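Enquirer: no sequence on this one, just coordinates:
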């Protein structure tokens, strides 16, 4: 199991969170996605390591910008 955290810019509401959650959830191996517009964070639990590029592309597809936090 792997965990990753990203900082996401541009989110301001629950709809924003749902959009990001929906796109990231489509990635293979994702088990849990937690998104907070208030703190601008995205936390992912996955079966294995996810490529940062894939996560960033999924967030971009939702209309926002992500950067790996740790």
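Expert: Ah, there it is. The structure displayed is predicted, hence computed values, not measured ones.
Enquirer: alpha carbons only for contacts and neighbour counts from here, please
Expert: Fine.
Enquirer: Outside of stretch 41-59 itself, list whatever touches it.
Expert: 1-8, 20, 23-24, 27, 29-36, 65-68 (C-alpha atoms under 8 Å, 6 or more residues apart in numbering).
Enquirer: Take this one as well and set it beside the first:
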């Protein structure tokens, strides 16, 4: 879900919860649905149980960790 000030619109990925989108529309938001094409998330996670850092990638674009230095 992406929201911005100008132009005032909310862009939702296909498959986003329709109840949430309808709620946004009922509150006056201009909602558009489309395929994913926005930014992705990369993250680093500390796992106490193995005393290691793990790399994580956004699975929506098929991302996988490539390495950790």
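Expert: Nice, I can see it. Everything numeric here is computed off the predicted structure, so don't read it as measured data.
Enquirer: Fetch the TM-score of the aligned pair.
Expert: The TM-score (TM-score structural alignment, normalised by the length of the second structure) is 0.29; 33 aligned residues with a C-alpha RMSD of 3.1 Å.
Enquirer: quick revisit: apply the buried test to the contacts of stretch 41-59 of the first structure and list what passes.
Expert: 3-8, 20, 23-24, 30, 33, 35-36, 65-67 (16 or more other C-alpha atoms under 10 Å).
Enquirer: Which members of those residues occur in strands, if any?
Expert: If you go by DSSP state E, those have 3-8, 30, 33, 35-36, 65-67 in strands.
Enquirer: how about these in a markdown table, adding distance to residue 15 of the first structure?
Expert: Shown next, in a markdown table, are those (distance: C-alpha to C-alpha, whole Å):
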| residue | distance to residue 15 of the first structure |
| --- | --- |
| 3 | 24 |
| 4 | 22 |
| 5 | 20 |
| 6 | 18 |
| 7 | 17 |
| 8 | 14 |
| 30 | 20 |
| 33 | 15 |
| 35 | 11 |
| 36 | 11 |
| 65 | 15 |
| 66 | 17 |
| 67 | 20 |
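Enquirer: Out of the residues you listed, which comes closest to residue 14 of the first structure?
Expert: Closest approach between those and residue 14 of the first structure, by C-alpha to C-alpha: residue 36, at 8.4 Å.
Enquirer: Cheers, nothing more for now.
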